[in-house]
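Undergrad: pasting the structure only:
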């Protein structure tokens, strides 16, 4: 993964240099990490490190392929863009072992790959791993659950506390009910036991 460094009198100026040098007009296609900002009496210097997002996406795919191959899995990976976030769909004949009970192994894989990329670029990078559409099916089930409980809450006017979920699962619940006129959602508790509460809106 190729990293580029640029220095400017401001972060914006350094970014402009990066866009020109890398021939990239859309800054959203660049991953930017501010390395340092030095101020003196007469000037300011800002140094940034820039990685093209396509390079990061490719790095993650290759990392997953190498990791699972070394573990003895025969897999195929396809990369999609879902809500501006890379989605890595893994297909395998041994999907039950890769997914694990209640998705435990899939969660571990997501964390492991996340730690590897964060170490490489010194920042968090959002991406999602799915195995044989497990996450997609789970998302549909969570949306169905959210709407069913929201219906009960709106009728009884009694808030409902859901089981603890990871940030990805909580976000699905929040998004599913974001436009509801009858209920609203809140995340409560501390990681890894954070959970969503569905509450009735006042009349």
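TA: Right, received. Where do you want to start? Since the model is a prediction, treat every value here as computed from it, not as a measurement.

Undergrad: switch to C-alpha atoms for all contacts and neighbour counts from now on
TA: Noted.

Undergrad: Please report the number of neighbouring residues for residue 161.
TA: 16 (other Cα atoms under 10 Å).

Undergrad: which one is it nearest to, not counting chain neighbours?
TA: residue 197 (4.5 Å; Cα to Cα, 6 or more residues apart in numbering).

Undergrad: Kindly confirm whether my reading is correct that the one you found touches residue 164.
TA: No - counting by Cα atoms under 8 Å, residue 197 sits too far from residue 164 to count as a contact (10.1 Å).

Undergrad: and residue 36, helix, strand or coil?
TA: Three-state assignment for residue 36 (DSSP: H, G, I helix; E, B strand; the rest coil): strand.

Undergrad: So it sits against residue 14, correct?
TA: No - at 11.6 Å, residue 36 does not count as touching residue 14 under the criterion of Cα under 8 Å.

Undergrad: tell me, what's touching these two both at once?
TA: Residues touching both residue 36 and residue 14 by Cα atoms under 8 Å, 6 or more residues apart in numbering: 46, 47, 48.

Undergrad: Overlap in contacts, residue 197 and residue 164.
TA: Going by Cα under 8 Å, 6+ apart, no residue sits against residue 197 while also sitting against residue 164.

Undergrad: returning to that earlier point: need the contact list for the residue nearest to residue 161.
TA: Neighbouring residues of residue 197 by Cα under 8 Å, 6+ apart: 159, 160, 161, 162, 185, 186, 187, 188.

Undergrad: shouldn't the fourth one be in contact with residue 195?
TA: Yes - contact status for residue 162 versus residue 195: in contact at 6.1 Å, counting by Cα under 8 Å.

Undergrad: Who has more neighbours out of the two?
TA: Applying other Cα under 10 Å to residue 162 and residue 195 shows that residue 195 carries more neighbours, namely 20 against 17.

Undergrad: Quick check: the nearest residue to the more buried one once chain neighbours are set aside vs residue 136, distance?
TA: Leaving out its chain neighbours, the residue that sits closest to residue 195 by Cα to Cα, 6+ apart is residue 164, at 4.2 Å. Going from residue 164 to residue 136 by Cα to Cα, to the nearest Å gives 19 Å.

Undergrad: Pasting the second one now:
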């Protein structure tokens, strides 16, 4: 472990949950780090006792180099961070924000006790703040794309939506009938469309009106 490495330990009911907890803590300590660079050590895979008695949680250690996060020093990065903090304060969310810049994208990562309020239902509040942050950067003549995240919410939500998309595709292809998903934001609908765009057996479309617009998964061969 070098002097620039950051190391955390975390537990969970499963190894996967323990790793998620470790990643969330790393995001708080090293905003903007490359997830692919995280090194995990599984200390214990956990154990479920008989009838729930004697439960032992899974335990992991995660390390990442602080050098993997590039501090955002551009005017857009600083402006985006300050904007997000001001908006968060305006809605009553006590959070702190850190901005990092990589390849034309400024990622503003928020941490604090009120992340649920900042995220909103299915990320609606977070998406709205991200939209406004991008509009602010564009109005100032900037060209960076701004991504606003909160404790790894976007990665976790993307994983959930990707799994939902694949299950819905299997259902639509297997039954020959359309599958309607729950209303989603434009950002989340795009994730579903992207996840299924190369599936030869189904196609997707968005229907309805905002804020209740939703994705429909359609089999290419319908059952009468």
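TA: Received the coordinates, thanks. The model shown is predicted, which means the values in this text are computed figures rather than measured ones.

Undergrad: What would you report as the TM-score here?
TA: The TM-score (TM-score structural alignment, normalised by the length of the first structure) is 0.59; 148 aligned residues with a Cα RMSD of 3.1 Å.

Undergrad: Redo the shared contacts of residue 36 and residue 14 of the first structure as JSON lines? Include distance to residue 94 of the first structure and neighbour count.
TA: Output for these, formatted as JSON lines (distance: Cα to Cα, whole Å; neighbours: other Cα atoms under 10 Å):
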{"residue": "46", "distance to residue 94 of the first structure": "49", "neighbour count": "20"}
{"residue": "47", "distance to residue 94 of the first structure": "46", "neighbour count": "20"}
{"residue": "48", "distance to residue 94 of the first structure": "43", "neighbour count": "20"}
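
Undergrad: So which of these are in strands?
TA: Among these, the members found in strands (DSSP state E) are 46, 47, 48.

Undergrad: Show me where the first structure has its helices.
TA: Secondary structure of the first structure, counting by DSSP state H: helices at 11-21, 53-70, 95-99, 104-121, 134-156, 167-177.

Undergrad: how much space between the spatially most central residue of the second structure and residue 81 of the second structure?
TA: In the second structure, the residue lying closest to the centroid (Cα atoms, centre = their mean) is residue 154, at 1.2 Å. Look at residue 154 of the second structure and residue 81 of the second structure: by Cα to Cα, they are 17 Å apart.

Undergrad: likewise residue 204 of the second structure?
TA: Distance of residue 204 of the second structure to residue 81 of the second structure, computed by Cα to Cα: 35 Å.

Undergrad: So what does residue 116 of the first structure match up with in the second structure?
TA: Matched to the second structure by TM-score structural alignment, residue 116 of the first structure sits across from residue 136.

Undergrad: Residue 146 of the first structure now?
TA: So residue 146 of the first structure corresponds to residue 165, using TM-score structural alignment.

Undergrad: so who does the nearest residue to its match once chain neighbours are set aside touch?
TA: Nearest residue to residue 165 of the second structure, sequence neighbours excluded (Cα to Cα, 6+ apart): residue 192, at 5.7 Å. Neighbour list for residue 192 of the second structure: 161, 162, 165, 215 [criterion: Cα under 8 Å, 6+ apart].

Undergrad: filter those to the buried ones?
TA: Those of these that meet the buried threshold are 161, 162, 165, 215, by 16 or more other Cα atoms under 10 Å.

Undergrad: Now distance to residue 141 of the second structure too, for those residues, in a markdown table please.
TA: Converted to a markdown table, those look like this (distance: Cα to Cα, whole Å):
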| residue | distance to residue 141 of the second structure |
| --- | --- |
| 161 | 34 |
| 162 | 34 |
| 165 | 37 |
| 215 | 34 |
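
Undergrad: hmm, which two among those residues are most spread apart?
TA: Pairwise distances across those peak at 12.9 Å for 162 and 215 (criterion: Cα to Cα).

Undergrad: related to what we said a few turns ago, quick one: the shared contacts of residue 36 and residue 14 of the first structure as TSV, columns for distance to residue 21 of the first structure too.
TA: Shown next, in TSV, are those (distance: Cα to Cα, whole Å):
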residue	distance to residue 21 of the first structure
46	17
47	15
48	13
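
Undergrad: roughly how far apart are the residue nearest to residue 14 of the first structure when sequence neighbours are not counted and residue 30 of the first structure?
TA: Leaving aside its chain neighbours, residue 14 of the first structure sits nearest to residue 8 (4.3 Å; criterion: Cα to Cα, 6+ apart). Residue 8 of the first structure sits at a distance of 17 Å from residue 30 of the first structure (criterion: Cα to Cα).

Undergrad: of the two, who's got more company?
TA: A direct count of neighbours by other Cα under 10 Å for residue 8 of the first structure and residue 30 places residue 30 higher, at 21 against 17.

Undergrad: Tell me how many other residues surround residue 153 of the second structure.
TA: A count of neighbours around residue 153 of the second structure, defined by other Cα under 10 Å, yields 19.

Undergrad: Map it onto the first structure.
TA: By TM-score structural alignment, residue 153 of the second structure lines up with residue 134.

Undergrad: Can you tell me the element residue 63 of the second structure falls in?
TA: According to DSSP states H and E, residue 63 of the second structure maps onto strand 58-65.

Undergrad: which bit of the first structure covers that strand?
TA: By TM-score structural alignment, strand 58-65 of the second structure lines up with nothing in the first structure.
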